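Visitor: Any chance you can model this:
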Amino acid sequence: MTPVVPGLAGALVAGGVLLIALGLTRRPAPPPRPPRSRPRTITLSRRTLVLLAAGFVAGALIAALTGFLVAVVLVPAAVAGLPLLLAAPPAQAQVKRLEAMEEWVRSVAGVLTAGVGLEQALITSLRSTPEPIRPEVSRLVGRLRSRWDTQSALTLLADDLDDATGDLIVAQLRLGARRRGAGLAAVLDALAESVGQEVRARREIEADRAKPRSNARLITLISVGVLAFLALSGDYVAPYGTPFGQALLLVLLAAYVATLVWMRVMSRGKPLPRFIGTHARQAAS
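Guide: Modelled structure (predicted):
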């Protein structure tokens, strides 16, 4: 008998003993998996559907008149997609929401200086709440009028605002609701000043980001105009009439669109992590 067989048998026995010992060892229970979020469904607005339909009709006419079958795809994509790619990102709406939070905090602080309680100050502030956050504050006031606990109502306000700055505001309000001190108005005034500084910084950042978007918008409009003029007035686009030429045209335009998408992704800021509410707990888990 060769020495390989006894060695292999000994290795198998040792491996079996180790597996048995590993199976008998107690291990901590694995943490529960976070709930899977439902896949997002892509919904098109009515305006986008109208633009797609109009672009499809125009592309079909161009394909019938010129023989460029690729126009059936390019024209609807350009008509419906370029406005979305060249439009301003939603960061401006976020800046308006921050500005509304600053104004609302100042309003609550002003009401508190009159000597009323926190709950009554929150309810009274609804009259002067700016429009960007009026739905969220309206739900808060509805909960308070329904005799909700102030802490729970403010926690749900943080979920409704869904913003790190909103979490900071809610944290100060919850602390004031717990301590019931006289200095909450001064704290909220200081917090509003801090939010105002953040709003001014965000506006400066968005002004700097708007410059390359304006340049890209101008270059795109000039390029589309020049291509349309050359397509109608000369033989410049004749090489693209072949199947290979149309495929090459699709590749070139797809690369240009990819640069626009890349520019839009680069100009989109990452939101700060939240620390209050159920959304924050789910993200942390």
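
Visitor: can we go C-alpha only for contacts and neighbour counts from here?
Guide: Will do.

Visitor: Show the contacting residues for the nearest residue to residue 176 once chain neighbours are set aside.
Guide: Nearest residue to residue 176 in three dimensions, chain neighbours excluded: residue 184, at 6.0 Å (Cα to Cα, 6 or more residues apart in numbering). Taking Cα atoms under 8 Å, 6 or more residues apart in numbering, we find residue 184 in contact with 109, 112, 173, 176.

Visitor: In contact with the second one, which residues?
Guide: Taking Cα under 8 Å, 6+ apart, we find residue 112 in contact with 118, 121, 184, 185.

Visitor: Name the nearest residue to residue 139, ignoring sequence neighbours.
Guide: In space, residue 139 is closest to residue 157, 7.8 Å off (Cα to Cα, 6+ apart).

Visitor: Now do the same contact list for that neighbour.
Guide: 136, 137, 139, 140, 170.

Visitor: List the buried residues of the helix or strand containing the first one.
Guide: Secondary structure from DSSP states H and E places residue 136 in helix 134-145. When neighbours are counted by 16 or more other Cα atoms under 10 Å, the buried residues of helix 134-145 are found to be 134, 136, 137, 138, 140, 141, 143, 144.

Visitor: Could you pull out the buried residues of the helix or strand just after it?
Guide: Sequence-wise, the next helix or strand downstream of helix 134-145 (DSSP H and E) is helix 150-161. Residues of helix 150-161 classed as buried by neighbour count (16+ other Cα under 10 Å): 150, 151, 153, 154, 155, 156, 157, 158, 159, 160, 161.

Visitor: same check, this time on stretch 244-254
Guide: Buried residues in stretch 244-254, counted by 16+ other Cα under 10 Å: 246, 249, 250.

Visitor: Likewise for stretch 94-103?
Guide: Along stretch 94-103, these residues count as buried under the neighbour rule (16+ other Cα under 10 Å): 95, 96, 97, 98, 99, 100, 101, 102, 103.

Visitor: ok, the first one touching residue 202?
Guide: Yes. Using Cα atoms under 8 Å, residue 95 is in contact with residue 202, at 6.7 Å.

Visitor: any chance you could map the helices in the stretch 101-250 of the chain?
Guide: 118-124, 134-145, 150-161, 164-179, 184-233, 243-266 (DSSP state H, counting those that start in this stretch).

Visitor: So which of these is nearest residue 10?
Guide: helix 243-266 (59.3 Å; Cα to Cα).

Visitor: Please provide the structure for the following sequence as well, for comparison with the first:
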Amino acid sequence: MLYFWMKWVFLGPVLRLFFRPEVEGGENIPADGGALLASNHLAVADSFFLPLMLSRRVTFPAKLEYFTQPGVKGKLKKWFFTGMGQIPIDRSGGAAAQAALDTGIRLLREGHLLGIYPEGTRSPDGRLYKGKTGLARMVLESRVPVIPVAMFGTDKANPIGSKMWRPHKIRIRIGKPLDFSRYEGLAGDRFVERSITDEIMYALMELSGQEYVDIYAAKAKEMLAEEQNGKPAALPTQRTTTSRDADRIPETEAG
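Guide: Coordinates of the predicted model:
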């Protein structure tokens, strides 16, 4: 019920009034059945505008901290995110990482529309970064199509570090579904999972027009922080973590 009231009565009308969102390619969203929406990630606002503009309900995994913060503020956050259909995931690695993937697979098999940010976190500079392979595992296990989604303008409406949103035109471009049934039975093959992920990121690059950078966004943030602190930036590597499972988690937090 909260999802309905926020979308159509309270939050939705306000967002439509001040940001005039438009969507292109809405016909590419299936009327029913499971599908994975793979979107670029420019701002926290992405998770508000994409569900607003689709007729079907979209579920986004959200970091566990949103549901476990103590106090009144924490309870309000948990109530809001739960009511909006968000599901908590523990991104601490190992068994937690696998549990997060299993949750995504279960939701897709149950016919949900699942939103994922393959980059794992917001782009620090508006460019498109290397995708994590967890979404490929979910696609192979659940056997659902992947629908690329490009967000435009959310980084202007909700710049990194801003406490208040600024009125700005928002556009959403939805691409044609990507079918990976040719890889059926190959879940767990890291070469196949990386190939699928790279194909999805290429589709996002074409759809969004963003420059692609072949390192993880989290690594780019570390390098940017080092530069701001007057330290020489470390050379990028192909992996930003030693955890095999952490590399797979297509995190959806807006940090």
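
Visitor: Could you get me the TM-score between them?
Guide: After superposition, the two chains reach a TM-score (TM-score structural alignment, normalised by the length of structure 2) of 0.23; 91 aligned residues with a Cα RMSD of 5.8 Å.

Visitor: circling back to that earlier point, among the buried residues of helix 150-161 of structure 1, which one lies nearest to residue 86 of structure 1?
Guide: residue 161 (27.3 Å).

Visitor: Endpoints of stretch 139-148 of structure 2, how far apart?
Guide: Stretch 139-148 of structure 2 has an end-to-end distance of 13 Å (criterion: Cα to Cα, to the nearest Å).

Visitor: Measure how buried the residue lying closest to residue 213 of structure 2 once chain neighbours are set aside is and give me the count.
Guide: Once flanking residues are discounted, residue 213 of structure 2 sits nearest to residue 129: 4.9 Å by Cα to Cα, 6+ apart. Neighbour count of residue 129 of structure 2, defined by other Cα atoms under 10 Å: 28.

Visitor: ok, residue 222 of structure 2 to residue 138 of structure 2 distance?
Guide: From residue 222 of structure 2 across to residue 138 of structure 2, the span is 28 Å (Cα to Cα).

Visitor: quick one on the thing from earlier: quick check: the residue nearest to residue 213 of structure 2 touching residue 221?
Guide: No. Shown here, residue 129 of structure 2 and residue 221 do not form a contact pair, counting by Cα under 8 Å, at 11.0 Å.

Visitor: Can you list the residue ranges for helices in structure 2?
Guide: 2-5, 11-19, 46-52, 65-68, 71-83, 95-109, 134-142, 154-157, 190-208, 217-228 (DSSP state H).

Visitor: buried ones in the fifth one?
Guide: The one in question is helix 71-83 of structure 2. 77, 78, 80, 81, 82.

Visitor: Repeat that for the second one.
Guide: Along helix 11-19 of structure 2, the positions that meet the burial threshold by neighbour count (16+ other Cα under 10 Å) are 12, 15, 16, 19.

Visitor: Among those residues, which one sits closest to residue 68 of structure 2?
Guide: Distances from residue 68 of structure 2 to these, taken by Cα to Cα, are shortest for residue 12, at 26.3 Å.

Visitor: surely the closest one meets residue 52?
Guide: Yes. If you go by Cα under 8 Å, residue 12 of structure 2 and residue 52 touch, sitting 6.4 Å apart.

Visitor: thinking again about what came up before, want to throw the buried residues of helix 71-83 of structure 2 into CSV with distance to residue 5 of structure 2?
Guide: Formatted as CSV, the buried residues of helix 71-83 of structure 2 follow (distance: Cα to Cα, whole Å):
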residue, distance to residue 5 of structure 2
77, 17
78, 17
80, 12
81, 14
82, 14
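
Visitor: Relative to residue 171 of structure 2, which of these is nearest.
Guide: Checking the buried residues of helix 71-83 of structure 2 against residue 171 of structure 2 with Cα to Cα, the nearest one is residue 81 at 23.8 Å.

Visitor: what residues are up against that closest one?
Guide: 66, 67, 87.

Visitor: Check the spacing between residue 112 of structure 1 and residue 186 of structure 1 real quick.
Guide: 9 Å.

Visitor: hmm, I was thinking of residue 96 of structure 1
Guide: Per Cα to Cα, residue 96 of structure 1 is found 24 Å from residue 186 of structure 1.

Visitor: same deal with residue 66 of structure 1?
Guide: Distance from residue 66 of structure 1 to residue 186 of structure 1, by Cα to Cα: 71 Å.

Visitor: out of these two, which sits in the busier spot?
Guide: Set residue 66 of structure 1 next to residue 186 and count neighbours by other Cα under 10 Å: residue 186 wins out with 15 against 12.

Visitor: Nearest spatial neighbour of the more buried one, chain-adjacent residues omitted?
Guide: residue 109 (7.2 Å).

Visitor: how many neighbours does the one you found have?
Guide: 25.

Visitor: And for residue 5 of structure 1?
Guide: 10.

Visitor: Mind telling me what element it is part of?
Guide: Going by DSSP H and E, residue 5 of structure 1 is in helix 4-24.

Visitor: Please name every helix or strand in contact with that helix.
Guide: Packing contacts for helix 4-24 of structure 1, counted by 3 or more Cα pairs under 8 Å, 6 or more residues apart in numbering; DSSP states H and E, involve no helix or strand.

Visitor: Any idea how far it is from the middle of the chain?
Guide: Here the centre of mass of C-alpha atoms in helix 4-24 of structure 1, compared against the chain's by Cα atoms, centre = their mean, to the nearest Å, lies 54 Å away.

Visitor: Tell me the buried residues in the helix or strand just after it?
Guide: Scanning forward in sequence from helix 4-24 of structure 1 by DSSP H and E, the next helix or strand is helix 46-66. Of the residues in helix 46-66 of structure 1, 48, 51, 52, 54, 55, 56, 58, 59, 60, 61, 62, 63 count as buried by neighbour count, 16+ other Cα under 10 Å.

Visitor: ok, now which ones touch the third one?
Guide: Spelled out, it's residue 52 of structure 1. So residue 52 of structure 1 contacts 76, 77, 79, 80 (Cα under 8 Å, 6+ apart).

Visitor: Tell me how many other residues surround the third one.
Guide: Looking back up the chat, that one is residue 79 of structure 1. Applying other Cα under 10 Å, we find 19 residues neighbouring residue 79 of structure 1.
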